[in-house]
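Colleague: How does the following fold in three dimensions:
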Amino acid sequence: MTPDVLRYSAFTTRPAGGNPAGIVLDATGLTDAGMLKIAADLGYSESAFLTPGPDDRTYTVRYFSPKAEVPFCGHATVATAVALAERLGTGDFLFRTQAGEVPVTVDADDDGTLRATLTSVEPHVEGVADADLAEALAALDWPAADLDPALAPRISYAGARHLVLAAATRERLAELDYDFERLAALMRRLDLTTVQLVWREDEFTFHARDPFPVGGVVEDPATGAAAAAFGAYLRALGLVPDAAELTVHQGADMGRPGELTVTLREGDARVRVSGAAVPIP
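Modeller: A predicted model of the protein is given here:
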């Protein structure tokens, strides 16, 4: 029996914006190969597959790109939580992922727009070997002089691993034309999900792009897992206060603008990422 597949776009209030995700609300009985085939047929950067838990607010969730399973996906989490809230009402959900337990809360704005806030697993940040950084820059065709010296390269994790590289200018970020296979090979070796390319507009506002060749996708339009990892990165490097609300703009260079809100709380290492999601007709 073919399961029902929902299509939602996350981190936007318009179906043509943000990042599309496939959602299967009941994947009971689907094999790994079956989930991978659905994800590949959809062609979105990730799709979420749910197995109901002991109540209608708890689910085991698995995420597949067109090429492989990934441990965690932020935009599919936000999209899935909004889809559930449309059917079950707003409030709290618990997603059991391969990365760990991810609580998600859905609230309604005054205009009725549903917004989901996920709480990441415990993050951590590590350095990047000089040779690996040089290989990443070569694959991107970015001269080292085009990096922002105030935001040092790091690998950050908040459910999935992302290499964070900061461009010195918005123009550098806008010019993305990379060696797909070369970057994919490096990412597989370092177990990276995306490369988080960012530019800092002001103290709390950033623009991002995320190459995702290991998932079979040139670029991810709005990346919640990377935004969570980026929030952890900024705090670990002392680039923002321990308590802060950040805005990440992503997808504009692809014609799919999205907006992600990243919240850091003092005394809590976990990172919260919020955004709207809407069905795709």
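
Colleague: from here on, contacts and neighbour counts on C-alpha atoms
Modeller: OK.

Colleague: What are the buried residues along stretch 89-102?
Modeller: 90, 92-99, 101-102 (16 or more other C-alpha atoms under 10 Å).

Colleague: How much space separates A83 from F93?
Modeller: As for A83, its distance to F93 is 12 Å (criterion: C-alpha to C-alpha, to the nearest Å).

Colleague: now do T223
Modeller: Going from T223 to F93 by C-alpha to C-alpha gives 20 Å.

Colleague: before we move on, the earlier item: so what sits against both of A83 and F93?
Modeller: Contact with both A83 and F93 is made by no residue, according to C-alpha atoms under 8 Å, 6 or more residues apart in numbering.

Colleague: Which strands or helices does the strand of greatest length in the chain pack on?
Modeller: In the chain, ranked by residue count with DSSP state E as the criterion, the top strand is strand 268-279. For strand 268-279, the contact count by 3 or more C-alpha pairs under 8 Å, 6 or more residues apart in numbering; DSSP states H and E identifies strand 6-10, helix 74-88, strand 114-119, helix 224-236, strand 258-265 as packing neighbours.

Colleague: what's the shortest one in contact with?
Modeller: Applying C-alpha under 8 Å, 6+ apart, the contact partners of strand 6-10 are 15-24, 75-76, 78-80, 83, 222, 258, 275-281.

Colleague: Of those residues, grab the buried ones for ChimeraX.
Modeller: Entered in ChimeraX, the line below selects the buried ones among these, by 16+ other C-alpha under 10 Å:
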select :15,16,17,18,19,20,21,22,23,24,75,76,78,79,80,83,222,258,275,276,277,278,279
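
Colleague: ranges for the helices of the protein?
Modeller: 32-42, 74-88, 130-140, 170-174, 180-190, 224-236 (DSSP state H).

Colleague: Look up how far L192 lies from V214.
Modeller: Taking C-alpha to C-alpha as the measure, V214 falls 8 Å from L192.

Colleague: So which of the two has more stuff around it?
Modeller: Per other C-alpha atoms under 10 Å, whichever of V214 and L192 has more neighbours is V214, with 23 against 19.

Colleague: Chain neighbours aside, what residue packs nearest to that one?
Modeller: Taking C-alpha to C-alpha, 6 or more residues apart in numbering as the measure, V214 lies nearest to A184, with 5.2 Å between them; neighbours along the chain are not counted.

Colleague: isn't the one you found right up against V217?
Modeller: No: taking contacts as C-alpha atoms under 8 Å, A184 lies outside contact range of V217: 10.4 Å.

Colleague: Which residue, other than its chain neighbours, is closest to L239?
Modeller: Counting by C-alpha to C-alpha, 6+ apart, L151 is the residue found nearest to L239 once chain neighbours are left out, at 8.0 Å.

Colleague: Alongside the first, I'd like the structure of this one:
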Amino acid sequence: MTDIKLMNVFTHKGSGGNPCPIVVDAAALTGAEMQGIAAEYGHESGFVLPAAGGDADYVFRFWVPRHEMEMCGHATIGALWTLATSGQLRSGQVRIDTRSGPVTGFVDLDHAEDPYVEITQPVGKVVDLTQDQENLVLAALRLSRSDLLDLPLQNAVTSRVKTLIPMKSVDQLNNLQSSMPTTETCCESIGSTGLYPYAVENQDERHFEARQFPKSSGYPEDAATGIAAAALAFGLLKNRLVKADSGRIRVLQGRPMGSLSEIGVRIGFADDMPVGCLIGGRTRSVASKGR
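Modeller: Here you go, the predicted structure:
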């Protein structure tokens, strides 16, 4: 029997978060069985397997209802939280192999009953969209350029390409409407895995709000997307909306879904050059189910 633990990851003040099924002993599962679990729950799902050798402590795999993903931030954090709270971690620093490359997790084992978890992401790359690409995005979200800040629309990536769209206000952001077929067509045309409109909540305090409309996950919107928030952090840095330091950037997401979530991002620097980032958040256990 497969033990599936349902988590809410990137919770805000103890509620909200992105639902995520986790299987911490997935060695016997086939890819089709993992995908079946993701389809049953309708959410991105994480699966923990033993490392096949080398320097890694674990191998993590990730599925959405329609396909396997190379990397999933909230499933990684949810899996590490589950391993920690069940006493399965020997160290607060965990090396993980994923299909997008190696990831290191940092788990606050001094509070092992409810640890804050952060994971590494590589330095981000941010590229301004062309005018033709920008027009496709505006059409997909039924926006005009006057709805946006005087900043470029950008494709940004740490693990997966996300399209950053700078809205003028949080209200405008949360009134956006999208459709799955239109989003998929747009993302396919511009080389993106999701549209990530964002707004400035409080620039001095490094607070922002965002939404994620995924390309082809099998559902229209995510309540929290760590990989997109990491990409956004490098977009904010390039656009000078945050200072070039390692202070935590707070990204709220999921408000229109009734599942307000909070993602923390800290950019790391060496000799004033960004070298990567940490994304982190809180997790809450919801249920456990055998299958």
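
Colleague: before we move on, back to that, between A184 and V217 of structure 1, which is the more surrounded one?
Modeller: Taking A184 of structure 1 and V217 together and counting by other C-alpha under 10 Å, A184 has the greater number of neighbours (23 against 18).

Colleague: For that one, list the residues it contacts.
Modeller: Counting by C-alpha under 8 Å, 6+ apart, the residues that A184 of structure 1 touches are 212-214.

Colleague: Sort out for me which of those are in strands.
Modeller: Counting by DSSP E, the part of the contacts of A184 of structure 1 found in strands is F212.

Colleague: From the contacts of A184 of structure 1, pick the one nearest A229 of structure 1.
Modeller: Taking C-alpha to C-alpha as the measure, A229 of structure 1 lies nearest F212 of those, at 15.3 Å.

Colleague: E46 of structure 1: which of the helices and strands packed on strand 268-279 of structure 1 is closest?
Modeller: Comparison of those against E46 of structure 1 by C-alpha to C-alpha identifies helix 74-88 as nearest, at 6.6 Å.

Colleague: how far away is the aligned residue in structure 1 for S261 of structure 2 from E175 of structure 1?
Modeller: Using TM-score structural alignment, the partner of S261 of structure 2 in structure 1 is G258. To E175 of structure 1, G258 of structure 1 is 19 Å away according to C-alpha to C-alpha.

Colleague: ok, now P213 of structure 1?
Modeller: Between P213 of structure 1 and E175 of structure 1 the distance is 17 Å, computed by C-alpha to C-alpha.

Colleague: Which one of those two is surrounded by more residues?
Modeller: For P213 of structure 1 and E175, the more surrounded residue by other C-alpha under 10 Å is P213, and the numbers stand at 24 against 12.

Colleague: list the contacts for the more buried one?
Modeller: Under the criterion of C-alpha under 8 Å, 6+ apart, the contact partners of P213 of structure 1 comprise 180-181, 183-184, 194, 219.

Colleague: what separates it from D4 of structure 1, distance-wise?
Modeller: P213 of structure 1 sits 28 Å away from D4 of structure 1, taking C-alpha to C-alpha as the criterion.

Colleague: Just the buried subset of the contacts of P213 of structure 1, written out for ChimeraX, thanks.
Modeller: Selecting in ChimeraX just the buried members of the contacts of P213 of structure 1, where the criterion is 16+ other C-alpha under 10 Å, is done with this command:
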select :180,183,184,194,219
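
Colleague: Check the contacts of P213 of structure 1 against S156 of structure 1 and report the nearest one.
Modeller: Taking the contacts of P213 of structure 1 together and measuring to S156 of structure 1 by C-alpha to C-alpha, the closest member is T194, at 10.6 Å.

Colleague: For H124 of structure 1, see how far away that closest one is.
Modeller: Here the criterion is C-alpha to C-alpha. By it, T194 of structure 1 lies 16 Å from H124 of structure 1.

Colleague: now swap in D177 of structure 1 and tell me
Modeller: Relative to H124 of structure 1, and taking C-alpha to C-alpha, D177 of structure 1 is found at 29 Å.

Colleague: What of P66 of structure 1?
Modeller: For P66 of structure 1, the distance to H124 of structure 1 under the criterion C-alpha to C-alpha works out to 27 Å.

Colleague: The two - which one has more neighbours?
Modeller: Each of P66 of structure 1 and H124 has its neighbours counted (other C-alpha under 10 Å); P66 has more, 22 against 17.

Colleague: The more buried one: what's it in contact with?
Modeller: Contacts of P66 of structure 1 were listed using C-alpha under 8 Å, 6+ apart, and they are 36-37, 39-46, 215-217.

Colleague: so how far is stretch 28-45 of structure 2 off the chain centroid?
Modeller: Using C-alpha atoms, centre = their mean, to the nearest Å, the distance from the centre of stretch 28-45 of structure 2 to the centre of the chain it belongs to is 19 Å.

Colleague: which outside residues touch that stretch?
Modeller: Counting by C-alpha under 8 Å, 6+ apart, the neighbours of stretch 28-45 of structure 2 from elsewhere in the structure are 19-22, 47, 62-68, 72, 75, 218-219.

Colleague: nearest to L138 of structure 2, of the residues you listed?
Modeller: Set against L138 of structure 2, the nearest of the contacts of stretch 28-45 of structure 2 by C-alpha to C-alpha is Y219 (20.8 Å).

Colleague: Aligned to that closest one, what sits in structure 1?
Modeller: With TM-score structural alignment as the criterion, the equivalent of Y219 of structure 2 in structure 1 is V217.

Colleague: Can you tell me which of the helices of structure 1 is nearest to D253 of structure 1?
Modeller: For the helices of structure 1, proximity to D253 of structure 1 was assessed by C-alpha to C-alpha; helix 170-174 is nearest, at 6.5 Å.

Colleague: what's the spacing between that closest one and its chain's center?
Modeller: Helix 170-174 of structure 1 sits 20 Å away from the centroid of its parent chain (C-alpha atoms, centre = their mean).

Colleague: Please consider this matter closed, and thank you.
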